[in-house]
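1. Requesting a structural model of the entry that follows:
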Amino acid sequence: MIKRLKYDEIDFVKYQKSLSEACQLSDFARKDFLNIVAGKNWGLLIYKDYEAVMPIAWSSNFGIKIIQMPALCHQLGIFSKVDDPEVNLSFFEFLKKNFAISFYAFNKDNGFPVDTQKKKSYLLPKNNYEDVKKKYHIHRRRNVRHTEDIQTNAEFNNKIDFNTHVEDFFLQNVRGIDKMPLKKVYWNTVMKLIETGLMETFTVKYKGNIQSFVAMYCGEETDYLSMFINSSQLENKNLPSIAIDYQLQKCIEEKSFDFMGSNVPSVASFNERFGAKEYFFSIISHQKLNIISKIIKLVFTKNR
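-> Have a look, this model is predicted:
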């Protein structure tokens, strides 16, 4: 019922047709996006003749493939004309049975007939900016005011000169990524997405110094806050709020805005104060010990 296809085996005409007819948002499943963030280290699980498709990506360690989400890829999952929880479960079980999985995120429109691990994100549906702003928490409305200080000292740069200074700010202040080689992978990925028109960025300077770096992945119906990097020594504590408000003024009437979620309470609170509503999507997440155990089991089964 479920079949695995390597990258070179994919019929990309059929794949694109499946995505274009899908009832789920497929922004992160696009071939051009996945080619940038995963190279050819991705493939497909398909149901029947591309009636439903599920892109998967992996990293290779000592020749062993481990399923994980590529850099800046928020959600993948199953794409089909009608979301069928039973078919989704077949994909879910096939993935768990046949692969060692570090982390895989389904999309928010995938339903399952069983309980699954969940992760949350925050979404602002598209609307008139003034109506969106009315739903800000009272403290957030106060935070985003352009005071005389902000008008005098803050500078928003939509056309960034990607010189060493900007890259240094990125590498020094990006959080959640410990190792420098991985930080550079993210930086290079951002640069490639910008070059292909899939990502827009801007910086916020204060008194001539970069304080915030914002990178938005441009989906068809939604913009995604892919990277939001603030200085570890902010000179004005309101600048992160002002940066997001600045982006919402530009996009919220045309597209929804996805904060791309966080389980960190302070980040969740930051998102909620813009009036964003939480939503949940299914994931598979395993610790290193479980991954090693699964690899041993797969190798043993293969060699029997």
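2. C-alpha only now, for contacts and for neighbours.
-> Noted.
3. How many neighbouring residues does residue 243 have?
-> By the criterion of other Cα atoms under 10 Å, residue 243 has 21 neighbours.
4. Can you classify it as helix, strand or coil?
-> helix (DSSP: H, G, I helix; E, B strand; the rest coil).
5. That one and residue 255, how far apart?
-> 17 Å (Cα to Cα, to the nearest Å).
6. Residue 172 now?
-> 31 Å.
7. more neighbours, the two?
-> A count of neighbours by other Cα under 10 Å puts residue 255 above the other of residue 172 and residue 255, at 20 against 14.
8. how close does the more buried one get to residue 202?
-> 18 Å.
9. can you pull out the helices in the stretch 1-150 of the chain?
-> 12-21, 31-38, 85-98, 129-134, 138-143, 148-153 (DSSP state H, counting those that start in this stretch).
10. Now render these as a markdown table, adding mean neighbour count and distance to residue 295.
-> Output for those, formatted as a markdown table (neighbours: other Cα atoms under 10 Å; distance: least, Cα to Cα, whole Å):
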| stretch | mean neighbour count | distance to residue 295 |
| --- | --- | --- |
| helix 12-21 | 16 | 29 |
| helix 31-38 | 17 | 21 |
| helix 85-98 | 16 | 10 |
| helix 129-134 | 14 | 48 |
| helix 138-143 | 15 | 48 |
| helix 148-153 | 12 | 54 |
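11. Following up with a second sequence; could you model it the same way so I can compare the two?
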Amino acid sequence: MPVIRFIPYEEIDKTRWDNAIRSSSNSLIYAESSYLDAMADRWDALISDEYQLLMPICSREKFGIRYIYQPAFIQQLGIFGQDQNISAYTHSFLEAIPGTYRLVETTLNAANVVQDLPNGWQVQYRNNFLRSLNNGYRTTRQGYDAYLRQRVNRAGRQGLEYRDSQDIGFAIKAYRDLYRLRIPDFSDRDFTQFGLLCGRLQESGRLVIRQAVDKTNGEVYALILLLKDDRRLYNMISCIWPEGKKKGANYFLFDQVMREFSGNPLSLDFEGSDVPGIAYFYEKFSDKKEIYPFIRLNRLPWPLRILKP
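-> Got it, this is the predicted structure:
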């Protein structure tokens, strides 16, 4: 088994880190150093074999207690590497997490199959949906079932227009205003940091914002904010307004995204969901369901252990 070392943030070689993440068999944008810098209060890492295997550890400290948490706007983290059998190392990496972290609540990624958890660990499984865009749009459209084709066709008759946007602030504010009750744990800082991250990604051509608008008056009925790496388009923000729901603007918008990006070596990552209605919508458009683990370990001192079961 590889020798796994805990490396504090200050000693991480970010160039080597990012090269390793991007060349890993299960690369995800969330694990890039600039993404972690933006969204995590602090991150350190478990690293083995000269950056062959890596696991970012995002942490906070409260009342003198250090704990590992899941930052906002990050769906999956866990172990990354070029080895095709990464799940073989899951147990070893979890055991290597320092005992100074008294609580762990975080996700792994879909390549980190959990088969044999160390003592005290708990796991839940979450859903994500993907659509390969490798083929042309015609092939993609042929994969729609009858219900989805009907909804897309109906939305296409509602006087909607597919439009590019560069307005990050509008997208984030809309998401926050429409869904604040769904994301109560997202702080002001989270939204500010995500906005700054989006701005940097926009400058490097790695951000896409698209809208479904009224052809006549330009009213926005639905929008999507996507982040991009070499393998995926990530559905980070998806908004639909009440009038947009009546017109099926979300069906129109996602179909148009498929049309625009089909024929590229990418997958559209819908970013979940486990919410039944949202999951139903994303699953209709997807051609692959992936499962990823959410893991938990509670070694808080008594009585905090009881208060945080």
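12. returning to what we had before: residue 215 of structure 1 is nearest to which of the helices of the stretch 1-150 of structure 1?
-> Minimum separation from residue 215 of structure 1 across the helices of the stretch 1-150 of structure 1 (Cα to Cα) falls at helix 31-38, 14.8 Å.
13. which residue numbers in structure 2 go with the closest one?
-> Aligned using TM-score structural alignment, helix 31-38 of structure 1 spans residues 33-40 in structure 2.
14. got the contact list for that stretch?
-> 14, 17-18, 29-30, 43, 58-59, 71-73, 190, 193-194, 196-197 (Cα atoms under 8 Å, 6 or more residues apart in numbering).
15. Which pair of these spans the longest distance?
-> Largest pairwise distance in those, by Cα to Cα, is 23.6 Å, between 17 and 190.
16. quick revisit: would you mind listing which of the contacts of stretch 33-40 of structure 2 are buried?
-> For those, a neighbour count by 16 or more other Cα atoms under 10 Å gives the buried set as 17-18, 29-30, 43, 58-59, 71-73, 190, 193-194, 196-197.
17. Now intersect these with the strands, please.
-> Among those, the ones falling in strands (DSSP state E) are 43, 58-59.
18. Export those residues to CSV and append columns for distance to residue 23 of structure 2.
-> Listed next are those as CSV, based on distance: Cα to Cα, whole Å:
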residue, distance to residue 23 of structure 2
43, 21
58, 22
59, 25
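19. Which member of the residues you listed is positioned nearest residue 144 of structure 2?
-> residue 58 (38.6 Å).
20. quick one, what contacts that closest one?
-> Taking Cα under 8 Å, 6+ apart as the criterion, residue 58 of structure 2 is in contact with 40-44, 68-71.
21. So what does it match up with in structure 1?
-> In structure 1, residue 58 of structure 2 lands on residue 57 (TM-score structural alignment).
22. One more: residue 147 of structure 2?
-> In structure 1, residue 147 of structure 2 lines up with residue 139, judged by TM-score structural alignment.
23. hang on, isn't residue 148 of structure 2 packed against residue 284?
-> Yes - using Cα atoms under 8 Å, residue 148 of structure 2 makes contact with residue 284 at a distance of 6.7 Å.
24. what separates stretch 90-101 of structure 1 from the chain centre, distance-wise?
-> How far stretch 90-101 of structure 1 lies from its chain's middle: 22 Å, per Cα atoms, centre = their mean, to the nearest Å.
25. can you pull the contacts of residue 24 of structure 2?
-> Residue 24 of structure 2 sits in contact with 80-83, where contact means Cα under 8 Å, 6+ apart.
26. let me redo that: residue 43 of structure 1
-> By Cα under 8 Å, 6+ apart, the contact list for residue 43 of structure 1 reads 4-7, 10, 55-57.
27. ditto for residue 203 of structure 1
-> 156-158, 160, 210-214.
28. Which residue, neighbours along the chain excluded, lies closest to residue 46 of structure 2?
-> Using Cα to Cα, 6 or more residues apart in numbering and skipping the chain neighbours, the partner closest in space to residue 46 of structure 2 is residue 6 (4.6 Å).
29. Can you find the partner of the one you found in structure 1?
-> In structure 1, residue 6 of structure 2 lands on residue 4 (TM-score structural alignment).
30. where's its match relative to residue 117 of structure 1, distance?
-> 24 Å.
31. More neighbours: those two, which one.
-> Between residue 4 of structure 1 and residue 117, counted using other Cα under 10 Å, the more crowded position is residue 4 (19 against 11).
32. unless I'm mixing things up, that one is touching residue 46, no?
-> Yes - between residue 4 of structure 1 and residue 46 there is a contact under Cα under 8 Å: 6.5 Å.
33. Which parts of the stretch 151-300 of structure 2 are helices?
-> Under DSSP H, counting those that start in this stretch, the stretch 151-300 of structure 2 gives helices at 168-179, 188-203, 242-247, 249-261, 276-285.
34. corresponding residue for residue 91 of structure 1 in structure 2?
-> Aligned partner of residue 91 of structure 1 by TM-score structural alignment: residue 93.
35. quick one: contacts for that match?
-> Residue 93 of structure 2 touches 4, 46, 55, 79, counting by Cα under 8 Å, 6+ apart.
36. let's see it at 10 Å
-> Applying Cα atoms under 10 Å, 6 or more residues apart in numbering, we find residue 93 of structure 2 in contact with 2-5, 46-48, 53-55, 78-79.
37. and if you look at residue 289 of structure 1?
-> residue 295 are the contacts of residue 289 of structure 1 under Cα under 10 Å, 6+ apart.
38. so which strand or helix has it?
-> helix 288-303 (DSSP states H and E).
39. how about that helix: buried residues?
-> Buried residues in helix 288-303 of structure 1 (16+ other Cα under 10 Å): 291, 294-295.
40. Stretch 266-275 of structure 1 too?
-> 268, 271-275.
41. distance between stretch 70-88 of structure 1 and the chain's centre?
-> The answer for stretch 70-88 of structure 1 is 14 Å, by Cα atoms, centre = their mean.
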